[in-house]
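Asks: the amino acid sequence is not available; the structure is as follows:
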């Protein structure tokens, strides 16, 4: 049974989401503030965090950053409709996906299960040697471990799956839509900002220089490809 931590300050919304997810078969812990959410994170050990960006005290963005500084648990952020800036900033802060209020339990359940599938089985379609080495970057596809200059790289589920998808076919150009479907399991109506934000986070963790990426290259007008130089 997936363990879901909800961090939402509106008691009515919090209760509705909690009841909806319990009905969908999840074990749920709910917090009404960022501070409380961080405490629950330590005691409840969730499989997924559903995090509202608009919180009193510690903001949802700060909570997201604090979680990411020490934990790679999947984070699904909740935003108000039309808050495009919040979406981009939240994704840059480390969120794996997002849903827009009013939150529908079935939609949220689908996103939760998708992000857990990304964590448990990042890529299975392409068979490759257990470990691929690209210069200073080593990707253990079976053990789901990534090292750079011999140091382990902590990747969130979406970041790991993105890297595994791109590196499975070096040189192949993937459109943003293809990556949305392969990594996030989003349909045609998915948000390509998920892809761009995740690429930027992944590049940062791999030590990519701004404007001169070594591993994940932008093909303008098309998408991205993996091609170490």
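Replies: Thanks, I have it. Worth saying up front: this structure is predicted, and the values here are computed from it rather than measured.

Asks: going by C-alpha atoms from here, please, whenever you check contacts or count neighbours.
Replies: Fine.

Asks: okay, and residue 50 sits in which element?
Replies: Using DSSP states H and E, residue 50 sits in strand 48-52.

Asks: give me the helices and strands touching that strand, please.
Replies: Judged by 3 or more Cα pairs under 8 Å, 6 or more residues apart in numbering; DSSP states H and E, the packing partners of strand 48-52 are strand 3-7, helix 60-70, strand 75-79.

Asks: give me the distance from it to the chain's centre.
Replies: Here strand 48-52 is found 11 Å from its chain centre; the criterion is Cα atoms, centre = their mean, to the nearest Å.

Asks: I would like the residues contacting that strand, please.
Replies: Residues from elsewhere that reach strand 48-52 (Cα atoms under 8 Å, 6 or more residues apart in numbering): 2-9, 60, 64, 73-79, 112, 116.

Asks: okay, one more to line up with it:
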């Protein structure tokens, strides 16, 4: 049975989440604050964590950083903060996905299923998987080659670096800031036009319909993800 840790200080929302998760055969633990969340995560070893950023004893970002010191468990952030900055900070700290309150329970459950499915099927060294295959193209991370329709696809070093980061984190939302800093350096964290240009080039080379991408997905104002 899949175990979920709900980290939330709103009793009504906790109750709604517990009812909906248990109705779908999840095993649920709940923590009202960050300290309890870190203790329960270590003791109960959940398969996924639903985390509110606005906790009474510490910021949710601190909880993510504490968890990422020892576990790769999927973390889905639930935030009442409308601005993208906090979500970007959460993603940079190691969160796997973000949703803004109020949210659709159906969408939350779908994202939770996707997160746990990726976690269940990922090999121990997912970031080092040699070959990634889609219906449209194949990427060899060791040989640093891309093939589509039986032919090699020529990528620039920058295009390759972007693709490599995204493909090494399948299904995970990677923030614009992280991509910019890893590809262009720490002084380029705000130059989002760089990303738009190079992501458009990658889509033209890899997607069947670049204007409606299937694999290289944009989360507006937040970042990009690779979906298989």
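Replies: That came through, no problem. The structure displayed is predicted, hence computed values, not measured ones.

Asks: which residues in structure 2 does the longest helix seen in structure 1 align to?
Replies: Identified as the longest helix of structure 1 according to DSSP state H is helix 105-120. When structure 2 is aligned by TM-score structural alignment, the counterpart of helix 105-120 of structure 1 is residues 105-120.

Asks: tell me the SS of residue 155 of structure 2?
Replies: Following DSSP: H, G, I helix; E, B strand; the rest coil, we place residue 155 of structure 2 in the coil state.

Asks: give me the mean deviation of the longest helix of structure 1 from structure 2.
Replies: Following the fit onto structure 2, the mean deviation recorded for helix 105-120 of structure 1 is 1.5 Å by mean Cα distance after the TM-score superposition for structure 1.

Asks: what does that helix contact?
Replies: Contacts for helix 105-120 of structure 1 (Cα under 8 Å, 6+ apart): 17, 20-21, 24, 47-48, 74, 76, 96-97, 99, 157-158, 161, 183-185.

Asks: can you show me the helices along structure 1?
Replies: Under the criterion DSSP H, structure 1 contains helices at 11-23, 34-44, 60-70, 84-93, 105-120, 157-167, 176-179, 193-205.

Asks: nearest to residue 223 of structure 1, of those?
Replies: helix 176-179 (5.4 Å; Cα to Cα).

Asks: for the most centrally placed residue in structure 1, what are its contacts?
Replies: Centroid check for structure 1 by Cα atoms, centre = their mean gives residue 96 as the closest residue, at 2.0 Å. Residues near residue 96 of structure 1 by Cα under 8 Å, 6+ apart: 74-77, 115, 156-158, 194, 198.

Asks: contacts only, for the spatially closest residue to it that is not a sequence neighbour.
Replies: Spatially, and ignoring its direct neighbours in sequence, residue 96 of structure 1 is nearest to residue 75 (5.4 Å; Cα to Cα, 6 or more residues apart in numbering). Residue 75 of structure 1 makes contact with 48-51, 64, 94-97, according to Cα under 8 Å, 6+ apart.

Asks: most neighbours among those residues, which one?
Replies: The most crowded member of those, judged by other Cα atoms under 10 Å, is residue 95 (30 neighbours).

Asks: what's the closest non-adjacent residue to that residue?
Replies: residue 75 (5.0 Å).

Asks: relative to residue 49 of structure 1, how far out is the one you found?
Replies: The gap separating residue 75 of structure 1 from residue 49 of structure 1 is 5 Å, by Cα to Cα, to the nearest Å.
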